[in-house]
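[1] fold the following, please.
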Amino acid sequence: MTQEVTRRPLTKAAVIGTALEFYDHALFGLGAAIVFDKQFFPAGMPVAGALGAFAAFAVGFLARPIGGVVFAHFGDRVGRKPMLVMTLLLMGLSTVGIGLLPTYEQAGVAAPVLLTLLRLAQGFGAGAEYAGALVMVAESSDPRRRGLWASLPGAGVQLGILTATLVFTAVTALPSFETWGWRVPFLLSIVGVGVGLFLRFQVRESELFERERARGLSRFPALEVARRQPRILLIALAANAPFGAIAYLLNVFVLSYVTRTLGLPPAVGLSAKLLASAVAIAVTPLFGLLSDRVGRRPVFLGCALFLGAFAFPMFRMVDTGHPALVILAVTVGYGVCVSGMFAVLASLLTELFDTRYRYSGVAIAREWTAALTSGPAPLVATALVAGAGGASWPIALLLVVCAAATAVAALLAPETRRRDLTENVSEPRVRAGAAV
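    You can find the predicted model right below:
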């Protein structure tokens, strides 16, 4: 009972904090897809403005591996809890700052420069937020239901995306949306910061981390994970890189594609995101629970293979321009397939790495690949569609390749469902209290 009572506030703090992170993150993606090209770049150059907005979006991912390594280093050295408080603050305050920025018309070239700087700060904080929440929940969960519990921060991700999309959709209806209305969702982030901080100050440090502290912590956890579990780290990187591209192609680029290329109202793409996120909130814990029953690899592989088979039919549905088919295609592709893979990656990643450097291992696997594939994906897709004269087949083909690549990586990974997190796969030879 004590463990259950302790787990609940910890999980709530992790889910709310992660929801805030992805509220901030999704807002920037929505802004980049719909309004940033007009606000922060020269008027009369729509393609250049779209590329500039997506470039600013991608820049944030360049800061994520640096922030991930820095915060995860101290998360493995000082504790999980302090880093989660710091990342929450950095993410939230950066988002509020974006809502206060001057436009290109008001400040000229300073406007996109300031936007990019705040996006870098946002990315630096995001680099270890989800990884830290994931590690805290997984280390405190019932081993028999770790897939379920570890998937809940993933549901928080979808909750943040859903909330951001709802708020952004609401303000697009304002007559003043393109003057000041778009700023409102960014400024509202301050409320989430307050709630998140209150919850995170209530939780206790991970018991597994405290046990590891007594045995002796790693001095350089990022280096140690690369030295002691190089094959596992490479597999985690190989699984995350194509998955990240898939997620941002369906979560960010498709919104721009249906609005700019197909000429549909923004409400169609936003409605698709809303329904996809709502479905993802519901099915993410179910996929986590299923992975507790049948294993991590079968569930992940099933979702990846289905997405690969669905890629071309999905874009055929989108290209009809029929709102119902667009919404259905995005809901199945993102709300079911992507959320299923995301749910399983939560427990898989935390079970692959030892406690001594788990935070660092998860952060490296997620954030280094985010910089390489997730952030640039919408930018690359925009260029591919432009080069193909507006055709969607290059994007469908890209999805097939990414789905196949992440499936191969999953096949190479060990099945971790029964992993005991109290045991280290690569036991370091140190005395209790000593540091490596």
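[2] from now on I want contacts and neighbour counts done on CA atoms only, so please keep to that.
    Will do.
[3] ok, which stretches of the stretch 151-300 of the chain are helices?
    Secondary structure of the stretch 151-300 of the chain by DSSP state H, counting those that start in this stretch: the helices cover 184-187, 189-200, 207-215, 221-228, 230-248, 254-256, 266-294, 296-319.
[4] now the other sequence, so there's something to compare against:
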Amino acid sequence: MNTKDMRRILGSSLIGSVIEYYDFILYATAASLVFDRVFFANLGPGFALFASFATLAVGYVARPLGGIVFGHFGDRLGRKQMLVLSMMLMGGATVLIGVLPTTSQIGIAAPVLLVLLRVVQGVAVGGEWGGATLMALEHAPAKKRGLAAAFANAGGPAGGLLATLVVSAVSALTGDQFLVWGWRLPFLFSAVLIMIGLVIRLKVAETPVFRELNAKAGRTRRAPLVEVLRSHPRAVVVTLVATLGFYCCQGLLTVWGVSLAVASGVDRSEVLNWKGAAAVVTVAVCFYSARLSDRIGRRAVLTGAGIAATILAYPLIMLLSNGTIWGFATAVVIGNGLVQGALAGPIGAYISEQFPTQIRYTGASLSYQGASMIGAGFTPMIATGLVLAGGGSVWMVGVFWIIVLLAGVVAVRLTREGAGIKLDPP
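    Model prediction:
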């Protein structure tokens, strides 16, 4: 494959993931700042926020389902077709959220419809990650797979950055009207992004290892999910646990932490701007740690990042909760930018290399999306519940995060090193 084709493939993985995660993380930002007041205003402040985070969690619960469904057809029909379908589903759901009537207008139907649209978002992004990661990884030479897979993984923080900048700009422009109608504009903007993404993705070819696998005549293949659960259950569980720390960083710092800072009186625009700055750091560190994993191995990078995160976890929670912009800024740049970035870089290649070609889409998606459901989907709710249980104190949140990070380090040490292994179909 020539350099031009590889650049097109990597660009497609990155831009497509940016657009899909813009939609998905935009919802997380709105759940922190808007939905508790628009769709759950009849509840008390604490419980309204909890309900808003519950709708956020629904999307993460749906992600493993998306990984299973898209993984099944991605392992049977190909990676490319699933990427186009996932983008169309995501764009449609996001635009519909942008025109959804509020609870004051249509009553209980509003939050019900919000939840249903969030489920569609979850299914779509659950299928997106596996396809985008494998499209890059399966085209790349062995010594550059970590970096190639990182182009898909960098789409998360890059999409988050784009969502944050758009929400921050709209918040500044609409002022007091932001909670009335301004919040809808970033959701409607998704229609433009989806059209751009579809044009790019339709020009990319199927991966060579899948084409070779699919060309083998007379091969009997089980349903991918059945084969994953029968032959590779340990790989699913261990890689899921290894990925939890990465997703807890996201849930605690960019969702729960944002809500905590704004509730403490920190200016909303400043919080969003620092969240955006942290996302820039995340993307840069993500690529660096992925490239490093091609040189010294995935396990070494993930172990080092996990140990550093464990040491920093409690101080970061204390900074996050001190009610100042400098505390939030320091916590989000270090925790989200450096720590999450270091964990995010190798994770796509690390998970994918644990599964053979014929079930890689399903196995990797099941593991990664299961971790996203538990780590990012429930973490804001868990943190909110721990604060309520602790009478307003956040120390239990710090302990919870440390336990998750340590479990991830242990899980990484229990897996094989995948850097450099052949991905040829069996």
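[5] can you calculate the TM-score here?
    The TM-score (TM-score structural alignment, normalised by the length of structure 2) is 0.96; 422 aligned residues with a CA RMSD of 1.5 Å.
[6] right, so of the helices of the stretch 151-300 of structure 1, which gets closest to L93 of structure 1?
    In this view, those are compared for proximity to L93 of structure 1 by CA to CA, and helix 189-200 is the closest at 7.0 Å.
[7] which helices and strands does the closest one pack with?
    Using 3 or more CA pairs under 8 Å, 6 or more residues apart in numbering; DSSP states H and E as the contact test, the elements touching helix 189-200 of structure 1 are helix 2-34, helix 80-99.
[8] now the first one: buried residues?
    The one in question is helix 2-34 of structure 1. Buried positions in helix 2-34 of structure 1, judged by neighbour count with 16 or more other CA atoms under 10 Å: 7, 9-34.
[9] got it, and the last one?
    The neighbour-count check on helix 80-99 of structure 1 (16+ other CA under 10 Å) flags 80-81, 83-85, 87-99 as buried.
[10] so what corresponds to V404 of structure 2 in structure 1?
    Alignment of V404 of structure 2 against structure 1 is given by TM-score structural alignment, with C402 as its counterpart.
[11] can you give the distance of the host helix or strand of F124 of structure 1 from its chain's centre?
    Counting by DSSP states H and E, the element that carries F124 of structure 1 is helix 110-140. For helix 110-140 of structure 1, the distance from its own C-alpha centre to the chain's C-alpha centre is 10 Å (CA atoms, centre = their mean, to the nearest Å).
[12] what's the angle from it to helix 207-215?
    If you take axes from the mean of the first three to the mean of the last three CA atoms, to 10 degrees, helix 110-140 of structure 1 sits at 80 degrees to helix 207-215.
[13] mean distance, helix 110-140 of structure 1 to its aligned residues in structure 2?
    With both structures laid over each other, helix 110-140 of structure 1 and its partner residues in structure 2 are 0.7 Å apart on average (mean CA distance after the TM-score superposition for structure 1).
[14] helices or strands up against that helix?
    helix 2-34, helix 46-77, helix 80-99, helix 104-107, helix 146-172, helix 207-215, helix 339-352, helix 358-369.
[15] could you rerun that using 6 Å?
    helix 2-34, helix 46-77, helix 80-99, helix 358-369 (3 or more CA pairs under 6 Å, 6 or more residues apart in numbering; DSSP states H and E).
[16] equivalent range in structure 2 for whichever helix or strand comes after the last one?
    Where DSSP H and E defines the elements, the next helix or strand beyond helix 358-369 of structure 1 is helix 376-387. Mapping helix 376-387 of structure 1 onto structure 2 (TM-score structural alignment) gives residues 378-389.
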